[in-house]
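1. quick one: sequence plus predicted model below, questions after.
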Amino acid sequence: MQDGARVLVTGAGGFVGRRLVIALSDDPKVGAILALGGVATTAPKVETGVADVTSNELEAAIRTFRPSHIVHLAAKSSVAASLRDGRGVMDVSVGGALRIADGVSMHAPNARILFASSAEVYGAAFSSGVELDETSPVAPANPYARSKLVAEFLLMDRVHSDASVIVMRPLNHIGPGQDARFVVPAFAQQLAEIERGLRAPEIRVGNLDAQRDFMSVDDVVDAYLRALFLKTVEPGSRDVFNVASGSVRSIQSVLNDLLSLSAVACSVVVDTDRFRPNDIAITRLSSAKLKVATGWSAKAEWTALLTSVLDDQRSRLGS
């Protein structure tokens, strides 16, 4: 890794991307950033732009910017949405990976690519109940997960042989600014609206028995940066890292913890429309490989993290 890295980020305006661009702009190893995806920033290192990842616009951006590093975040990230639009999710994931691979091969053959995949690719393998690692079988159980796995294979197989590919497979990550389509901000949004008297005192929920590993989005960004600038990555290498805190919680306990942060009394209503088909009972994932390679660990304190999510939803309602 040499100073003055030129980093191209797709999906820079998204939940993870906004934070990643800020972290990159503060990193002395980074000389220039091309942030694609609608992020707003005045950081001096950052050039912003918009590119359709399924078109030649992405290849053109790579040709012009000549990145040394690429972080590919752009995706349709909701599992629930993918069940309604499997084709659209696949088009973005596979189309974006194809444009990244071809653009790198033609214009930046020595680049290092970090692809934000998902632990969803393990899918049905989680049903074993044991903690999975990077050697565990993949068995994606929904269109979103399948699209991510196809993109992983496409990048590894198609990108130039001198380019390195790092695939990150994170579990659930939360924080201020996350879309309320996801379970924790969905609970927090309803609770904030109840506090303000904007809805009846009841929270609508899906499967509360499911057990998940929730991390701070800031911890996930830290993992991505550590892997992106890992000194031991060799040209032409292909590697995979899981990202998980190691703490598994039931959705019921997450809801209880959120309710404890508010003074309102409300009932809980089970809404079958919020259930996923083929829902996984529990997700256990090992990040031992990432920790050994980079020293990473999840650091966010749980109550403070939940409070930040609830306060974010409160602030969205205004005064």
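-> Structure received. Numbers count the residues shown, from 1 in each chain.

2. switch to C-alpha atoms for all contacts and neighbour counts from now on
-> OK.

3. where do the strands of the stretch 1-150 of the chain begin and end?
-> Applying DSSP state E, counting those that start in this stretch to the stretch 1-150 of the chain gives strands spanning 5-10, 30-36, 46-49, 69-72, 112-116.

4. now for those strands, which one comes closest to residue 310?
-> strand 112-116 (26.0 Å; C-alpha to C-alpha).

5. what is the closest one packed up against?
-> strand 69-72, strand 164-170, helix 217-228 (3 or more C-alpha pairs under 8 Å, 6 or more residues apart in numbering; DSSP states H and E).

6. and here is the other one:
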Amino acid sequence: MTTRVLITGVNGFVGTHMCNYLLNKNIQVLGTGRSDSCKIKHKNLQYVKCDLLDSSSVKLLVEMNSFESIIHAAGENNASQSWNDPQMTVKTNAIGTLHLLDALRKKPKAHLKNIVVVSSSHEYGKMETTDKISETFLTVPASPYGWSKYLQTSIAEMYAKSYGFPIVIARTFNLIGPGSQGVCAQFARQVAQIENGLQSPLLMVGNTTVSRDFLDVRDAVEAYWKLLNMHLPAPGEVFNICRGTSYQISEIANKFHKISQTPFAVMVDPKLYSNNEPLTITGNNEKLCNMIDWIPKIELEVSIRDMLLEWRSLTNASRKAGEKN
């Protein structure tokens, strides 16, 4: 059993959930991030500030600390914003990964059990297919973010196949849950504001006809943990992390409508449409489920409820703070 895990990007959406998951298992965690401090405070968590774009800082992190396994979750993850700053997106996701893996290559006696690199289904790009996307599908990225994750995966595969690093690529589809920033979280924020009278009763949405494979982040981190502890079939193996079922955005809006405390109408705003957006994305998780004892457990309705509860709490706190001022 792994006893100390390095989590890069521990303050991020995935990193926070991954850290809490491991701490609940009484696993020692070494967390890194660009912030001065960690959001999580725990006796089994050591935090080290480290910018993966600073190769000397990464080298020092690796040289001065011991760990058996790595969850590499650091990086830029906003596909829409990547169009505005492709250089930073590529540097953070690709060069940051290069710095980490090369520092490990240069460390004497660095005996690692497994390294899980959290990548993205955006590597598949604009895949116009009604079939479930498996790991054998071509990767043809359609955004700067997709290309950055494709480069990240390529770098990880190089170190796996050229240097024998025990790397697993976790090609992750749309993650939702508390702390997320995607379309479902945007809906939750709007509904909470509508309930508090801070927004007119109109849920502003983009293209409601697209379908996405939404998986709760708490299911995803369990999959990462099991990948971290499995016997690798081959270094650099890729696994889809997904539910295996897709939902139209209109369905998501309807689910929020059912649990909202205030009725609202849905209004489509073309400005919210994304560039090069495929109509349907559904992942195939058969390879993952056949390799490890894992299935998605958290229903979509539970994820939506928990996101709305979080945004209700944040909105109420913000409103009360405003009233005091």
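-> Noted; the coordinates are in hand. It should be emphasised that the depicted structure is a prediction, and the values quoted were computed from it without experimental measurement.

7. TM-score, when you put one on top of the other?
-> After superposition, the two chains reach a TM-score of 0.92 (TM-score structural alignment, normalised by the length of the first structure), with 310 aligned residues with a C-alpha RMSD of 1.6 Å.

8. JSON lines for the helices and strands packed on strand 112-116 of the first structure, including distance to residue 178 of the first structure and mean neighbour count?
-> As requested, these are exported to JSON lines (distance: least, C-alpha to C-alpha, whole Å; neighbours: other C-alpha atoms under 10 Å):
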{"stretch": "strand 69-72", "distance to residue 178 of the first structure": "19", "mean neighbour count": "24"}
{"stretch": "strand 164-170", "distance to residue 178 of the first structure": "16", "mean neighbour count": "24"}
{"stretch": "helix 217-228", "distance to residue 178 of the first structure": "9", "mean neighbour count": "21"}
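
9. residue 109 of the first structure: which of those is closest?
-> Nearest to residue 109 of the first structure among these is strand 164-170 (9.2 Å), distances taken as C-alpha to C-alpha.

10. going along the chain from that closest one, find the next helix or strand for me.
-> The first helix or strand that comes after strand 164-170 of the first structure along the chain, using DSSP states H and E, is strand 173-174.

11. just give me the mean distance for that following strand relative to the second structure.
-> Aligned to the second structure and superposed, strand 173-174 of the first structure gives a mean residue distance of 0.9 Å (mean C-alpha distance after the TM-score superposition for the first structure).

12. where does whatever helix or strand comes next after that strand end up in the second structure?
-> Using DSSP H and E, the helix or strand that follows strand 173-174 of the first structure in sequence is helix 183-195. Under TM-score structural alignment, the counterpart of helix 183-195 of the first structure in the second structure spans residues 183-195.

13. please name the nearest non-neighbouring residue to residue 65 of the first structure.
-> Among residues not flanking residue 65 of the first structure along the chain, residue 34 sits closest, at 7.4 Å (C-alpha to C-alpha, 6 or more residues apart in numbering).

14. that neighbour maps to what in the second structure?
-> With TM-score structural alignment as the criterion, residue 34 of the first structure lines up with residue 30 in the second structure.

15. can you give me the neighbour number for that match?
-> Applying other C-alpha atoms under 10 Å, we find 21 residues neighbouring residue 30 of the second structure.

16. then residue 91 of the second structure?
-> By other C-alpha under 10 Å, neighbour count at residue 91 of the second structure equals 19.

17. so what's it up against?
-> For residue 91 of the second structure, the contact set (C-alpha atoms under 8 Å, 6 or more residues apart in numbering) comprises 53, 148.

18. export the strands of the stretch 1-150 of the first structure to a markdown table and tack on distance to residue 130 of the first structure?
-> Output for these, formatted as a markdown table (distance: least, C-alpha to C-alpha, whole Å):
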| stretch | distance to residue 130 of the first structure |
| --- | --- |
| strand 5-10 | 34 |
| strand 30-36 | 38 |
| strand 46-49 | 43 |
| strand 69-72 | 30 |
| strand 112-116 | 24 |
